[in-house]
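Student: Return atomic coordinates for the entry below.
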Amino acid sequence: MTLPSTADRVREVLLGLDDIMLAATTLCLAVHADPELSGEEEHTASRLAAWLTADGFRVTPGVGGHGVVGVLRNGEGPRVLVRAELDALPVEERTGLPYASTVRAPGPGGRDVPVMHACGHDLHLAAAAGAARLLARAAHLWRGTLVVVGQPAEETLQGARAMLEDGLYDRFGRPDAVLAQHTAPFPAGMVAHGTGALMAGSLSFDVVVHGRGGHAATPHLTVNPVATAAAAVGALHGLVATQTDPADRAVLTVCRLHAGDSSNVVPDRATLGLTVRAHAQTALDSLAEAVRRTVHAECAASGRVDPPEITLVSRSAPNVPDPSATAAVREAHQALFGAQRVASWPPSMATEDFPLFGDAGREIHGFAGIPTVYWMLGSVGPRQWRAAPGRTPADKLAALPPNHSPEFAPDVRSALPTGVAAMVAAALDRLGSR
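Tutor: Predicted structure coming up:
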């Protein structure tokens, strides 16, 4: 007997795509209109849990916070984990969409902030849910175990670690492959794969610079932390050029500086927030040490005895998908979409905690040799593409609203079916054949 090829199985599963698109689209729009910040994803998690339960998955909520795990066992075979994110961002939506978010929620410091799915997590979630439903209905075409994970707190780089520390792999099994996709502003209907480090690793620091407050009229009697912090910012922004190999891709950006509440009072302290990103772990380690050394030096130069407080807030490893598994999934995508709809993706300085599900998280979950596959999903519809200024594709790509923009608006009608189909093809490539 000749077993059907992966391409044949994918095509047969996708015969049911039209039947599930209304429900998947409704889920996507509902999640978009009702976004929740990192760590607060209760309603989003409940929506995913209800969806997976209806499809026969054994669902466990509350993993690592509001994480959801759905398991569908279908005989002996590989265990494949599909991951999607639950959380949104503190961004005020300006898309003009009829389902645009008007949600405000308590943010840092207890003040209300606007909330928006400005990074496509709503679409990732709906695509994973749609793929799960199609695969559940076509269980006669594959064997193994499908695990669907709704991960909280990706935007704060805390959710993957929390789920793994809560025993994700011990409780639900070590996966033989972990799959994820992410929207990006290029034409919908396309996917893109990269080689090597697809995304950077990152380190985020909070810094407190101490001074001695007083009157603005007598600066000689104070130690002004504003001046110290400003000097530190200037020195920090020069570290990439002096502390890393020119061949390494790395950035260091100070994104927050706050001190004082009055123009005639020297404050006692100033706070900084900064991020370091690089594609090589060695560059990250070098810059982290340079950050600590530089801040301490500037504070010492100010004459203040109290040392600065430097706190590592979050970290992520470089996102390096497994070359062999990626090549196989790319071939599956080319067989499904055609080579012209499968592009190459250049390395990015964006970051994500997805690598922890693979070998980058070995210190947490204790397993080695877990291949990850991660690809980009086009989100720009034909109307958006035509309206974007510029004559060339490069001009249009540069002009389109990027992820995290208040105007980021994936075209659900064209991007979601592609996302469902791409995940089905990837999962079937990794699962066993009956």
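
Student: Please make it C-alpha for all contacts and neighbour counts, starting now.
Tutor: Fine.

Student: Contacts for stretch 396-410 next, please.
Tutor: In this structure, residues lying in contact with stretch 396-410 by CA atoms under 8 Å, 6 or more residues apart in numbering are 89, 91-95, 116, 118-120, 123, 183-186, 379-381, 385, 388-390.

Student: now do stretch 151-169
Tutor: Contacts with stretch 151-169, where a contact means CA under 8 Å, 6+ apart, come from 37-39, 41, 63-68, 83-89, 175, 314-316, 352-354, 356-357, 361, 364-365.

Student: what about the longest helix in this protein?
Tutor: Longest helix in the chain, counting residues (DSSP state H): helix 281-302.

Student: Can you name every helix or strand that it contacts?
Tutor: If contacts are counted by 3 or more CA pairs under 8 Å, 6 or more residues apart in numbering; DSSP states H and E, helix 281-302 sits against strand 201-210, helix 225-236, helix 239-243, strand 269-278.

Student: list the helices and strands the second one packs on?
Tutor: Taking 3+ CA pairs under 8 Å, 6+ apart as contact, the helices and strands that helix 225-236 lies on are strand 201-210, strand 250-259, strand 269-278, helix 281-302.

Student: 7 Å instead?
Tutor: Applying 3 or more CA pairs under 7 Å, 6 or more residues apart in numbering; DSSP states H and E, one finds that helix 225-236 makes contact with strand 201-210, strand 269-278, helix 281-302.

Student: Summarise which helices and strands the following helix or strand past the longest helix of the chain is packed against.
Tutor: Sequence order places strand 309-316 as the next helix or strand after helix 281-302, per DSSP states H and E. Packing partners of strand 309-316 (3+ CA pairs under 7 Å, 6+ apart): strand 201-210.

Student: what's the angle between the strand it packs on and helix 281-302?
Tutor: Strand 201-210 and helix 281-302 are oriented at 10 degrees to each other (axes from the mean of the first three to the mean of the last three CA atoms, to 10 degrees).

Student: Identify all contacting residues around strand 201-210.
Tutor: Applying CA atoms under 7 Å, 6 or more residues apart in numbering, the external contacts of strand 201-210 come out as 225, 229, 268-279, 306, 308-319, 351.

Student: I'd like the structure of this one too, to check against the first:
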Amino acid sequence: MPSVTDIVNKYRPELGSYEELYKWFHAHPELSYQEQKTAEAIVKHLEKFNSYEIHSSIGGHGVAAVLKNGPGKTLLLRADIDALPVDERSNLPYASQARMKDVDGVEKPVMHACGHDMHITTLLGAAETLVKAKDEWSGTLVLCFQPAEERASGAQDMIDDGLYDKVPEPDFAVGAHLMPERAGVIGTKRGLIASSADSFQIKIEGRQTHASTPHRGIDPIVQAASTIMRLQTVVAREVDPLDFAVVTVSAIHAGDRENIIPEEAELKINIRTALPETRERVLNSVKKIIAAEAEASSNPKQPTLKETTRFPFLFNDASVTSALEKTFSEHFEVGKHGYTDDIARLQGSEDFGILATAIGKPSCFFLYGGIDPQVYDKAVKEGRLREDVPGNHSPYFAPVIQPTLTVGMDGYVVAALTFLGKGT
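Tutor: Modelled structure (predicted):
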């Protein structure tokens, strides 16, 4: 019986065309809820194989494809497809120059600054590999190209729009994400793999007045500044140093003229935690501080909090992860430059898990690196990882195409063979 590696190497398609496809996706990013051309390109590519039952426009611009290949389990493989309002500064010949209006109606530069272009390409490559390798596996394969991950709504939107009325419910779900790790690295981790994330828009209403008569008004900028500084103490003084939490005020908008104390200030805040009890405690502390700073500012109007996004905790199921540990360690070189079963947890957040938890099924999310090995190794040697290796959402985030593409594609294929392979 051929090994997983034998199958992957035999049926892996020629990758030059996928490298060009990746460049196209990178150069043509689209924001959440607006991924129309991206979805059309995905459908067009899947149609080439004449094997998949394709469903488009699910939950917006989501795409699902089904390949029924005899009796067996059903596996869902997922890739997210949306981009970010980021102005690319990579200087790559295929760098994005796209601009789109965001949900706020303001035109912004757009970039695949989180690797979703690589996610799309690797899953399409895996789709072709698994068509060619049909004799080596049995069961049902569901491919899910999910929109609006960056807005924490795409997975739920697809489910609410009848995803599992259109495609078979999977027995397992597997997703993946590109990380600012050394290219060639791929890993799994049991248990928590991505933190929760709660985002809010805070509106502080003051009382407008002339800058020369501050006593006649209530200054929302000073109140906002005090609130921002006090919020920094939540993690520093209320969270166990052995635990994990982040409270970030990522935007502040207030005022227009230098001689007017404005009527209001608006903040945007992002809160991440790793434990449900920590999440509850941090959220309560944040709300208390916001209210207390209003009172300290003699402001009779309490700030209003509007939740904008809410990412759940993402946990890797032990049994699913254990199965992947076995096949990944057989296919990939094990070690610091290859596969690890204890990869660093994703510090960001994900809605992928909803595709499984919504139907009570287990899932696993694996991670892989995309930084040029020479760049990464040099940064490690010089102690400049933070300075020289751009992370997700950076305008400089640009993975080296190889070996990143091969590793990500193989990860999906190996995952499929783990649960659908005839020898399993």
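
Student: Mind checking the TM-score on these two?
Tutor: After superposition, the two chains reach a TM-score (TM-score structural alignment, normalised by the length of the second structure) of 0.94; 419 aligned residues with a CA RMSD of 1.9 Å.

Student: coming back round to it: just the contacts of stretch 396-410 of the first structure: which are in helices?
Tutor: Residues of the contacts of stretch 396-410 of the first structure located in helices (DSSP H): 123, 385.

Student: Would you mind listing which of the contacts of stretch 396-410 of the first structure are buried?
Tutor: Burial by neighbour count, 16 or more other CA atoms under 10 Å: within the contacts of stretch 396-410 of the first structure this picks out 89, 91-93, 95, 116, 118-120, 123, 183-186, 379-381, 385, 388.

Student: Dump the helices and strands packed on helix 281-302 of the first structure to JSON lines, plus mean neighbour count and distance to residue 146 of the first structure.
Tutor: As requested, those are arranged in JSON lines below (neighbours: other CA atoms under 10 Å; distance: least, CA to CA, whole Å):
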{"stretch": "strand 201-210", "mean neighbour count": "23", "distance to residue 146 of the first structure": "28"}
{"stretch": "helix 225-236", "mean neighbour count": "19", "distance to residue 146 of the first structure": "46"}
{"stretch": "helix 239-243", "mean neighbour count": "15", "distance to residue 146 of the first structure": "43"}
{"stretch": "strand 269-278", "mean neighbour count": "22", "distance to residue 146 of the first structure": "33"}
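
Student: These into JSON lines, with extra columns for distance to residue 195 of the first structure?
Tutor: Listed next are these as JSON lines, based on distance: least, CA to CA, whole Å:
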{"stretch": "strand 201-210", "distance to residue 195 of the first structure": "15"}
{"stretch": "helix 225-236", "distance to residue 195 of the first structure": "30"}
{"stretch": "helix 239-243", "distance to residue 195 of the first structure": "24"}
{"stretch": "strand 269-278", "distance to residue 195 of the first structure": "16"}
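
Student: how about these, which one is nearest residue 76 of the first structure?
Tutor: Of all these, the one in closest proximity to residue 76 of the first structure, counting by CA to CA, is strand 201-210 (35.7 Å).

Student: what range in the second structure matches that closest one?
Tutor: Counting by TM-score structural alignment, strand 201-210 of the first structure pairs with residues 196-205 of the second structure.

Student: how far apart are that stretch and its match in the first structure?
Tutor: Its matched residues in the first structure lie on average 0.5 Å from stretch 196-205 of the second structure after superposition (mean CA distance after the TM-score superposition for the first structure).

Student: Select, out of the helices and strands packed on helix 281-302 of the first structure, the one closest to residue 374 of the first structure.
Tutor: Counting by CA to CA, residue 374 of the first structure lies closest to strand 201-210 out of those; the figure is 14.8 Å.

Student: Show only the entries of the contacts of stretch 151-169 of the first structure found in strands.
Tutor: Mapping the contacts of stretch 151-169 of the first structure onto strands (DSSP state E) picks out 63, 67-68, 83-85, 314-316.

Student: Report the buried members of those residues.
Tutor: By 16+ other CA under 10 Å, those give 63, 67-68, 83-85, 315-316 as buried.

Student: In JSON lines, list those along with distance to residue 233 of the first structure.
Tutor: What follows is those, written out as JSON lines (distance: CA to CA, whole Å):
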{"residue": "63", "distance to residue 233 of the first structure": "39"}
{"residue": "67", "distance to residue 233 of the first structure": "37"}
{"residue": "68", "distance to residue 233 of the first structure": "40"}
{"residue": "83", "distance to residue 233 of the first structure": "37"}
{"residue": "84", "distance to residue 233 of the first structure": "36"}
{"residue": "85", "distance to residue 233 of the first structure": "33"}
{"residue": "315", "distance to residue 233 of the first structure": "20"}
{"residue": "316", "distance to residue 233 of the first structure": "23"}
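
Student: Identify the farthest-apart pair in those.
Tutor: Using CA to CA, those reach their maximum pairwise distance at 68 and 315, which is 22.6 Å.

Student: buried sites along stretch 40-47 of the second structure?
Tutor: Under the neighbour-count criterion of 16+ other CA under 10 Å, stretch 40-47 of the second structure has 42-43, 46 buried.

Student: That one vs the first structure - mean distance after superposition?
Tutor: Compared with the first structure after the fit, stretch 40-47 of the second structure shows a mean deviation of 1.4 Å (mean CA distance after the TM-score superposition for the first structure).

Student: what helix or strand does residue 158 of the second structure sit in?
Tutor: In this assignment (DSSP H and E), residue 158 of the second structure forms part of helix 154-160.

Student: That helix vs the first structure, mean deviation?
Tutor: Once fitted to the first structure, helix 154-160 of the second structure is off its aligned match by 1.4 Å on average (mean CA distance after the TM-score superposition for the first structure).

Student: what's the matching range in the first structure for that helix?
Tutor: Under TM-score structural alignment, the match for helix 154-160 of the second structure in the first structure covers residues 159-165.

Student: What is the distance between the matching stretch and the centre of its chain?
Tutor: Stretch 159-165 of the first structure sits 14 Å away from the centroid of its parent chain (CA atoms, centre = their mean, to the nearest Å).

Student: For it, buried residues please.
Tutor: Judged by neighbour count using 16+ other CA under 10 Å, the buried positions of stretch 159-165 of the first structure are 159-164.
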